[in-house]
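Engineer: sequence plus the predicted model coming up.
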Amino acid sequence: MAPEPHASTHDRLAAPGPAPGIAPGPGPTPERGKLGVEFASASTLASDPSEVRPLTGLRLFAAAWVVVFHFQFTPGDWVDRLLGERSPVFAVVTTGALGVDLFYVLSGFVIAFTYLGKVGPRFSPGVSWRFLWARVCRIWPVYALVTTAFGAYLLVVKLRLGDPSPAYQNVQPDLSLGSWLHQMTMTQLWFHPWHDGVSWVGPAWSISAEWLAYVLFPLTALVFYRMRHWPRPVLGVLAVALMAPVAVKCLNTGSPYFAFSWAARILTGFTAGVLVYLIVREIPRTARVRSAASRLTWVTLGLILAGLYYGESLGAAPDGSSEQGGIVLLLFPVLVGALALADRGPARLLATGWAVHGGRISYSLYLVHVPLFELWWTVMERFPAFRANSALSVVLTPVVFLASFVLAHLLFRLVEEPARRTMRRVTSGRRAKSAPGVGAGPA
């Protein structure tokens, strides 16, 4: 999931005000008439560092897309009727793995929005370290907890229950101490062409992939920063073109997977997100712009749905793959850019309190849902009273689905946010002590 997938627009490095190092272009001068005055006073993403709430809310739906995709593998006739091939929503469900790519585009946009002005002007070991530490504080604590706990569970199933295949993965992960140390560095995927069996928590492969994008960002930011004045049409074409190889692969084969596809997906999706930020960052958010962006959001979502159902209409590929709808990857940069400027329709929904909170817990949700599902699937297999289609399984299966969201909320409140604040205070305190009179830096 997927995703951080997993920076949030409320996690900012820069203090309020224009992003340091990326000063807005020459400001618009007041013109005659109402439109000119509105243009002059409208804010831009470059001048307003506040959270872009529709994009935070979008993370909830990207994560939920992945969760439903995995939930469809739960045994049971009612699950099959609801989400299976005969379901009217199958075209959306079967392509849920694309939520990872949507996370990647979102992540590139938000990382650029939050950090490019600090990291991009010139290489600085100190700034680079602070950026990477901020990312570790955000993604590592809950990742380490869930990975270790689930690895312990897999060991119990394997050693005490005698199950040689404790994980629901095509390739079983190595549960050794050395593998655990590798998991803890989040680098377990970097030298493997395929992600099956690489991570103890199956979806965590995408976190390892995204960690690579973060490690490279202090260098790639030097290039991105110098592209900030490129013509918007050029940046737009490039952002969409970057998504094309995987999109066309999906259309032709029904699958986004190939050797090192994980690297292609993170590097292209993340870069496309950065380019979208460069496109929209200095567009004044006038009423006319917000209205046009809101309409574009509706059109883009309609095209995404149409593309998913078109892909499903092509039928499964010879090997059974059915993700031809992945052609809609081309539209993800457009969707993110439109939502960054929109304030009506889907943007208004995504900016509501419940959606924004859902976006904030989406990282924990992405991590914890598969361990919870796998625990339930094991119970269904081993205990006759809970077998598929039994009365207990019919009652408890939707409870398990909803429990993944509740557990994600608890992890966010009790682990993710407290650990992040504690880890950030450690380095902030050291900087403040070593540099009297200099602010300790933002949280």
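Structural biologist: Arrived safely.
Engineer: switch to C-alpha atoms for all contacts and neighbour counts from now on
Structural biologist: Will do.
Engineer: Asp77 and Ser393 touch, don't they?
Structural biologist: No - applying CA atoms under 8 Å as the test, Asp77 and Ser393 come out as separate, 10.8 Å apart.
Engineer: okay, those two: which has more neighbours?
Structural biologist: For Asp77 versus Ser393, neighbours defined as other CA atoms under 10 Å are more numerous around Ser393 (20 against 13).
Engineer: just after the helix or strand containing the more buried one, pick out the following helix or strand.
Structural biologist: Following DSSP states H and E, one finds Ser393 within helix 391-411. Downstream of helix 391-411, the next assigned helix or strand under DSSP H and E is helix 417-434.
Engineer: what is that next one packed up against?
Structural biologist: Here helix 417-434 touches helix 125-155, going by 3 or more CA pairs under 8 Å, 6 or more residues apart in numbering; DSSP states H and E.
Engineer: the helix it packs on vs helix 417-434, what angle?
Structural biologist: If you take axes from the mean of the first three to the mean of the last three CA atoms, to 10 degrees, helix 125-155 sits at 150 degrees to helix 417-434.
Engineer: in terms of secondary structure, what does helix 125-155 contact?
Structural biologist: Packed next to helix 125-155, using 3+ CA pairs under 8 Å, 6+ apart, are helix 99-119, helix 177-184, helix 205-225, helix 362-382, helix 417-434.
Engineer: among these, which is the most enclosed?
Structural biologist: helix 99-119 (a mean of 28; mean count of other CA atoms under 10 Å).
Engineer: closest to Phe401 out of the helices and strands packed on helix 125-155?
Structural biologist: helix 362-382 (7.7 Å; CA to CA).
Engineer: and the contacts of the helix or strand that contains Arg348?
Structural biologist: Under the criterion of DSSP H and E, Arg348 resides in helix 346-350. Here helix 346-350 makes contact (CA atoms under 8 Å, 6 or more residues apart in numbering) with Arg53, Pro54, Leu55, Thr56, Gly57, Leu58, Ser294, Thr297, Trp298, Leu339, Ala355, Val356.
Engineer: one more structure, for comparison:
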Amino acid sequence: MKAQLLPEVKTTTLSAKPHYAILDGLRGVAALTVVAFHLCEAHATSHLDQVINHGYLAVDFFFLLSGFVIGYAYDDRWTRMTLKDFVKVRLIRLQPMVVLGMIIGGVFFYFQASSLWPTISQVPVWKMLLVMIIGFTLLPVPVSMDIRGWHEMHPLDGPAWSLFFEYIANLLYALGVRKFSNTALAVLVFLAGAALLHFTVTSPAGDVIGGWSLEPAQLRIGFTRLMFPFFAGLLLSRVANLGRVQNAFLWCSLLLLLVLAFPRVGGAEHVWLNGLYDSLSIILVFPLIVWLGASGQIFGKGAARLCTFLGDISYPIYITHYPLIYTYTAWVSARKHAVGQDFPLALLTFVASILLAYACLKFYDEPVRRWLKNKLLARA
């Protein structure tokens, strides 16, 4: 029996616009790769021997995908939408899971014991709670309040740093960049791309890793990683002439996984080659993947359900998995095991991350967002 052809997009009542299901699926693929990357990172001695070596580039893919989706969803709505409306919509979408991620991080920190960071016996409970409450707002804490000692702006839930920059990008878009002509936006993207390329090939580490601290050098990395992909995604949403690509989800997923899992390039002697790999992946390959995904079609109900599931859990798994990673890293550090020795526990942690994300989605995120929409977006 011939597979039923399903549209690659679905229409929502909120936006009355088609929704790219394949891009949702790709976001989920990237989020799962991040979990695997962090699990392998616990066993690495340096960037050179990290398994799933370029998994950190998933953050840059998220930024580009976010810019594309923001431009597609909101560029033509500003005649009937205020800045306040936009801020409320974005907060409703992102903020509930930020709060829950911080709570989960606080609970894990309270019960975790490791030589890698101070324990709750060394950190006053009031200070941990203060860091958690500040985390609810996504405002970064200074290094002096980093209770874990890893120089994180959100020491209870490390990946929240990228949400901090995501909020900045949303505000830059809403406050001015949305008014840019395509030419002006292209100039901004070109300059941001040049800055990204320069940074990666001159970086002492030969990569774009970083951005999670309020330290000046880390802030530079964060903004460098943000500006090109987010606004390139916005430009792509405006100018892309979408085609019709068969099996787009499969090919895009394979290409994305290839980029993220590719071994380190250049070794310790030529770190600039890896920096070049990073920048070219962000500047050339990621826009191609998004274009292919937006041009694709979904065949069969199974594929449609898979993309929906991956898209639904992508954000919850990204913002809640790291407390589990802290625990796994502490376990590995205490035992000095290789990846293969701890594979069963790593697999258990991976599955637990998915289950935790799904539970948070169904029992917290979706109900809370529905309630907030009814309360705050009734007029819209």
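Structural biologist: Structure received. Because the structure is predicted, anything quoted here is derived from the model rather than measured.
Engineer: quick one: TM-score?
Structural biologist: Overlay of the two chains. TM-score (TM-score structural alignment, normalised by the length of the second structure): 0.75; 349 aligned residues with a CA RMSD of 4.4 Å.
Engineer: Phe329 of the first structure corresponds to which position in the second structure?
Structural biologist: Heads up, residue 329 of the first structure is Leu, not Phe. Matched to the second structure by TM-score structural alignment, Leu329 of the first structure sits across from Ile282.
Engineer: wait, that match touches Val59, no?
Structural biologist: No - the criterion here is CA under 8 Å, and Ile282 of the second structure misses it with Val59 at 10.2 Å.
Engineer: a markdown table for the helices and strands packed on helix 125-155 of the first structure, including distance to Ala40 of the first structure?
Structural biologist: Shown next, in a markdown table, are these (distance: least, CA to CA, whole Å):
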| stretch | distance to Ala40 of the first structure |
| --- | --- |
| helix 99-119 | 22 |
| helix 177-184 | 49 |
| helix 205-225 | 25 |
| helix 362-382 | 37 |
| helix 417-434 | 38 |
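Engineer: out of the ones you listed, which is closest to Val240 of the first structure?
Structural biologist: helix 99-119 (10.9 Å).
Engineer: tell me what the closest one is packed against?
Structural biologist: Short answer (3+ CA pairs under 8 Å, 6+ apart): helix 99-119 of the first structure packs on helix 53-71, helix 125-155, helix 205-225, helix 261-280, helix 332-341.
Engineer: what's the angle between it and helix 332-341?
Structural biologist: Using the same axes, to 10 degrees: helix 99-119 of the first structure against helix 332-341 is 60 degrees.
Engineer: can you give the distance of helix 99-119 of the first structure from its chain's centre?
Structural biologist: In terms of CA atoms, centre = their mean, to the nearest Å, the centre of helix 99-119 of the first structure is set 9 Å apart from its chain centre.
Engineer: check stretch 190-208 of the first structure too.
Structural biologist: 15 Å.
Engineer: please apply the same query to stretch 261-280 of the second structure.
Structural biologist: That offset, for stretch 261-280 of the second structure, works out to 22 Å (CA atoms, centre = their mean).
Engineer: identify each buried residue in stretch 247-255 of the second structure, please.
Structural biologist: Neighbour counts using 16 or more other CA atoms under 10 Å place Ala248, Phe249, Leu250, Trp251, Cys252, Ser253, Leu255 of stretch 247-255 of the second structure among the buried residues.
Engineer: show me what it is in contact with.
Structural biologist: Ile22, Gly25, Leu26, Val29, Ile289, Leu292, Gly293, Ser295, Gly296, Gln297, Ile298, Phe299.
Engineer: just give the number of residues close to Ala91 of the first structure.
Structural biologist: The burial count for Ala91 of the first structure: 26, using other CA under 10 Å.
Engineer: contacting residues around it?
Structural biologist: Taking CA under 8 Å, 6+ apart, one finds Leu308, Tyr309, Gly311, Glu312, Gly325 in contact with Ala91 of the first structure.
Engineer: what does Gly311 of the second structure correspond to in the first structure?
Structural biologist: Gly311 of the second structure maps onto Gly359 in the first structure, by TM-score structural alignment.
Engineer: pretty sure that match contacts Gly57?
Structural biologist: Yes - at 4.8 Å, Gly359 of the first structure counts as touching Gly57 under the criterion of CA under 8 Å.
Engineer: and Val201 of the second structure, that's in a helix?
Structural biologist: Yes - judged by DSSP: H, G, I helix; E, B strand; the rest coil, Val201 of the second structure forms part of a helix.
Engineer: so who does it touch?
Structural biologist: By CA under 8 Å, 6+ apart, the neighbours of Val201 of the second structure are Asp207, Val271, Trp272, Leu273, Asn274, Gly275, Leu276.
Engineer: quick check, the last one in a strand?
Structural biologist: In this case it means Leu276 of the second structure. No - according to three-state DSSP, Leu276 of the second structure belongs to no strand; its state is helix.
Engineer: between the contacts of Ala91 of the first structure, which is closest to Val119 of the first structure?
Structural biologist: The closest of the contacts of Ala91 of the first structure, once distances to Val119 of the first structure are taken by CA to CA, is Gly325, at 36.3 Å.
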